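K.L.:
Okay, here's the prediction I keep looking at, along with the sequence it came from:
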Amino acid sequence: MTTELRVLDPAEWDKWYAVLELAFGGVAEADEERKLWQELTEHDRFLGAWDGARCVGTAGAFTFRLSVPGGAVVPAAGVTMVSVAGTHRRRGILTSMMRRQLEDVRSWGEPLAVLTASEPEIYGRFGYGVGAYAVRATIDTHRVRLAVPEGTDGVSLRVTSPTEALDATEAVYARLVGARPGMLERRPGWERLALLDPPADREGASPRQCVLAERDGEVVGYAHYAVKPEWSFAGANGSVSVHQLAGLDPAAEAALWRFLCSVDLTSQVRIHSRPVDDAWQHLVTDVRRCEPTVRDALHVRLVDVGAALAARTYQTPVDVVFEVADAFCPWNEGRWRLTGGAEGAVCVRTDAPADLALSVRELGAAYLGGVSLVSLAAAGRVRELRQGSLVGASVAFGSAVAPWLPHGF
């Protein structure tokens, strides 16, 4: 390979970003979207592969803090904007960027790297496992009703604009971060992502709107949504697209769903990404009519096995020795003993016999508690070396609520 890999120079950002846009189809983004990503770019954490004066590869890593089981928020590199020019495929450019990036993340003291994948099959070979999934669905509001919990009628609703409600909605979001693994603590500037609404991306829908749920003068939930009017010979057949929804309690959340399912002149509520255990599935009278579909969302990579496993808590007491394979990041290879429980954990190197053998990819998949070690073992990806160790470790790694990534990056 004759290309040079180097940290992104701010003066080269436009040229660098043009390579990324071309790799994703060549459709230029709206000016406001492009401007936001430029402002959020942390240049010393972004890489470019250069063939002379020509940029042929891109990769970046945002500075994030990610919620993990137990409620802690852990430093994590948000891997993003990865591309290789079509003219320079199969030359090892992607592999070199991934290796350099993980070495950098380790040097920054961040035990985790996470990403969303345009092509999920790519990242497993670099040690990423799918650690969180998301549900999309379409609620047929002509046929489906909601059975809301007690207290829902005590929640008042107020429609406003996302911009005017930003402080209130961000306060609600911040209170929820530690309650569900996989959520990102919002860093300065990232609140603007929720306000992005280029007209070209609306596909005939209205500008985004916001509805606030309030009780006793306090904002206890919110939803960002858009309405797409449609008409047939029989009458109105519009749809509501739900972009964000958060409630601090069941009644607040149910009030928001009831409002969205009763918007005038609509017959569908389109849900684009919600947790796999989201409450709406138990509010609807007929989930089959909602056609829920599950897909991968957050891919997780343990950059420092010991630090990552010690950063979260465990549902039950655990004392297990892992034999970890990690050819891409050899500093993780070998045996690690994890001991801990609901109050905390320690994970250190050991010479003790291994109980379970797996790769770092499986640890990433199980890390947030949404994928069980038992299910990975059933696929042949975890081997039980000491009888009885698998089930105990699998239960300990679980989470009471499913992990979920609330927005992309």
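P.N.:
Good, I have the coordinates.

K.L.:
When you work out contacts or count neighbours from here on, use the C-alpha atoms and nothing else.
P.N.:
Will do.

K.L.:
What about Leu212, how many residues nearby?
P.N.:
For Leu212, the number of neighbouring residues by other Cα atoms under 10 Å comes to 28.

K.L.:
Then it would be within a helix, right?
P.N.:
No: assessed with DSSP: H, G, I helix; E, B strand; the rest coil, Leu212 is strand; it does not lie in a helix.

K.L.:
check contacts around it.
P.N.:
Residues near Leu212 by Cα atoms under 8 Å, 6 or more residues apart in numbering: Leu157, Arg158, Val159, Thr160, Ala165, Val219, Val220, Gly221, Tyr222, Ala223.

K.L.:
structure B:
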Amino acid sequence: MTTQLRTLRAAEWDGWYGKLERAFGGTPEAPEERALYRDLTEVDRSIGVWDGSEVVGTAGAFSFRMTVPGGAQLPAAGVTMVSVQPTHRRRGLLTEMMRQQLADVRRREEPLAVLTASEPVIYGRFGYGMATRQAALRVETKRVALTLPDGTDGVRLRLVPLAEAVADCERVYAAVAAERPGMLARQPGWERLPLLDPPADREGTGELLCVLAEVAGEVRGYARYAVKAEWSPRGPDGTVKLRDIEALDPVVRAALWRYLLDIDLTSALVSHNRPVDEPLLQMVSDLRRCEVRVRDGLFLRPVEVGAALAGRTYAAPVDVVLDVEDTFCPWNQGRWRLTGDAKGASCERTTDAADLALSVRELGAAYLGDTRLSALAAAGRVRELRPGALAETSGAFGSDVAPWLPHGF
């Protein structure tokens, strides 16, 4: 078998993407979703493997900027559209695509690569660590009450057509994204993603709706949701399916949650992706009426260890030498001295004795502050070489706000 790995040509996109759909079960996406991803695809960052004229492997990347602890928004390659056809598995094609892709990310001087994984077990061997988690919620809305801050009644709520609300929603999103690690600064075109509402994908819900929250004429929050109308022998038993909710302050957030939990003819609210520190869970009267399931979210890989660690700040002063193992990207292999605090950091090569030893995968897992280095050490994945170094470094890497990725890519 002779295969060729190369960059996608624009005219090949339909066939290339069709093979991606086949690898993920063969069900074509709704035309609206397919058209969006065609527009968003960066062809020069999309690669494939061809066996003759047949596409047998795909991989791509988006050019993102991601918020990291301290508020900087660093360049990050959003790895996406990865597939290998079942006829060509176990032949090293995925490894070669990942290798070429990471070399290209390095050439573009992006210190981070990130992805969401359909099968998380795949990506650890390429240096990706689980860096954020997400919570799925189901709230029995008729069996909980909310503790509301003063001023909630002063928030004006109004339903607005999706297209008319885009500018206001994106302004709120940009402000929120700048404060939470793991969130992506939305590039042009990505504002269309949360508006996708193909009728074929609604699964019995009505159309997607948008409610804006205003204070003194300023939009300070929004929620997008749909309602699935259902009836039981007891009466109305509908479900609010929440797409997203963002707010600039606790009062506006409370007003939006009260609205969502009090929609007529419904008895439950579900959301598939909220941060693990979702404030709603501190507002409800009975947490047992809020089913919470936590799973992996964003996977992260430092592509340039020095630039990645110097690009964020640290919750406590830290001066540590890290012995980093990275056989897949050998330019990262070796010892790095990280010095930093809440104001900034530097990370340079060193010949000094190491304080901690870990692989780049563990570094990626801890990078945004969700996974503690101490927890990884307890699992045998980080080794302390200088007494006290683990506690010092683990605390410094922490984030007061839980990192979170609000949408896939």
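P.N.:
That came through, no problem. These figures come from a predicted structure and were not determined experimentally.

K.L.:
Mark which of the contacts of Leu212 of the first structure are buried, thanks.
P.N.:
With neighbours counted by 16 or more other Cα atoms under 10 Å, these contain buried members at Leu157, Ala165, Val219, Val220, Gly221, Tyr222, Ala223.

K.L.:
The first one and Leu195 of the first structure, how far apart?
P.N.:
In this structure, Leu157 of the first structure and Leu195 of the first structure are separated by 20 Å, where distance is defined by Cα to Cα, to the nearest Å.

K.L.:
And the last one, by the same measure?
P.N.:
Ala223 of the first structure sits at a distance of 13 Å from Leu195 of the first structure (criterion: Cα to Cα).

K.L.:
all strands of the stretch 101-250 of the second structure, in order?
P.N.:
Applying DSSP state E, counting those that start in this stretch to the stretch 101-250 of the second structure gives strands spanning 112-115, 129-130, 133-140, 156-159, 209-215, 218-228, 231-232, 235-236, 238-247.

K.L.:
wait, Gly238 of the second structure sits on Ile263?
P.N.:
No: counting by Cα atoms under 8 Å, Gly238 of the second structure sits too far from Ile263 to count as a contact (9.3 Å).

K.L.:
The two - which one has more neighbours?
P.N.:
Shown here are Gly238 of the second structure and Ile263; by other Cα under 10 Å, Gly238 has more neighbours (20 against 16).

K.L.:
show me what contacts the more buried one?
P.N.:
Listed by Cα under 8 Å, 6+ apart, the contact set of Gly238 of the second structure reads Val227, Lys228, Ala229, Glu230, Trp231, Leu265, Thr266, Ser267, Ala268.

K.L.:
Run a quick neighbour tally on the fifth one.
P.N.:
It stands for Trp231 of the second structure. Neighbours of Trp231 of the second structure (other Cα under 10 Å): 11.

K.L.:
and the longest strand for the second structure?
P.N.:
In the second structure, with assignment by DSSP state E, the single longest strand is strand 54-67.

K.L.:
And whichever helix or strand comes after that one against the first structure, how far off on average?
P.N.:
Sequence order places strand 73-84 as the next helix or strand after strand 54-67 of the second structure, per DSSP states H and E. Here strand 73-84 of the second structure, set against the first structure after superposition, deviates by a mean of 0.2 Å using mean Cα distance after the TM-score superposition for the first structure.

K.L.:
Which elements pack onto strand 73-84 of the second structure?
P.N.:
Judged by 3 or more Cα pairs under 8 Å, 6 or more residues apart in numbering; DSSP states H and E, strand 73-84 of the second structure is in contact with helix 13-23, strand 54-67, helix 93-107, strand 112-115.

K.L.:
Deepest-packed of the ones you listed, please.
P.N.:
Most buried of these by mean neighbour count (mean count of other Cα atoms under 10 Å) is strand 112-115; its value is a mean of 26.

K.L.:
And the helix or strand harbouring Ser375 of the first structure, what's buried?
P.N.:
Assessed by DSSP H and E, Ser375 of the first structure sits inside helix 373-378. The neighbour-count check on helix 373-378 of the first structure (16+ other Cα under 10 Å) flags Leu373, Val374, Leu376, Ala377 as buried.

K.L.:
got CSV for those residues, with distance to Gln281 of the first structure too?
P.N.:
Output for those, formatted as CSV (distance: Cα to Cα, whole Å):
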residue, distance to Gln281 of the first structure
Leu373, 26
Val374, 26
Leu376, 26
Ala377, 29
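
K.L.:
how many neighbours does the spatially closest residue to Pro317 of the second structure that is not a sequence neighbour have?
P.N.:
In space, and not counting its chain neighbours, Pro317 of the second structure is closest to Asp341: 4.3 Å by Cα to Cα, 6 or more residues apart in numbering. Number of residues near Asp341 of the second structure (other Cα under 10 Å) recorded here: 18.

K.L.:
May I have the residues that are in contact with Asp341 of the second structure?
P.N.:
Applying Cα under 8 Å, 6+ apart to Asp341 of the second structure gives the contacts Thr313, Tyr314, Ala315, Ala316, Pro317, Val318, Ala396.

K.L.:
Narrow those residues to those in strands?
P.N.:
Among those, DSSP E puts Val318 in strands.

K.L.:
quick one: which of the contacts of Asp341 of the second structure is nearest Leu146 of the second structure?
P.N.:
Ala315 (32.1 Å; Cα to Cα).

K.L.:
Leaving out chain neighbours, which residue sits closest to the closest one?
P.N.:
Ala396 (4.6 Å).

K.L.:
what does His88 of the second structure give?
P.N.:
In space, His88 of the second structure is closest to Val56, 6.7 Å off (Cα to Cα, 6+ apart).

K.L.:
residues in contact with the one you found?
P.N.:
Lys19, Gly48, Val49, Trp50, Val84, Gln85, Thr87, His88 are the contacts of Val56 of the second structure under Cα under 8 Å, 6+ apart.

K.L.:
Just the element for the second one, please.
P.N.:
I take that to be Gly48 of the second structure. Gly48 of the second structure belongs to strand 47-51 when assigned by DSSP H and E.
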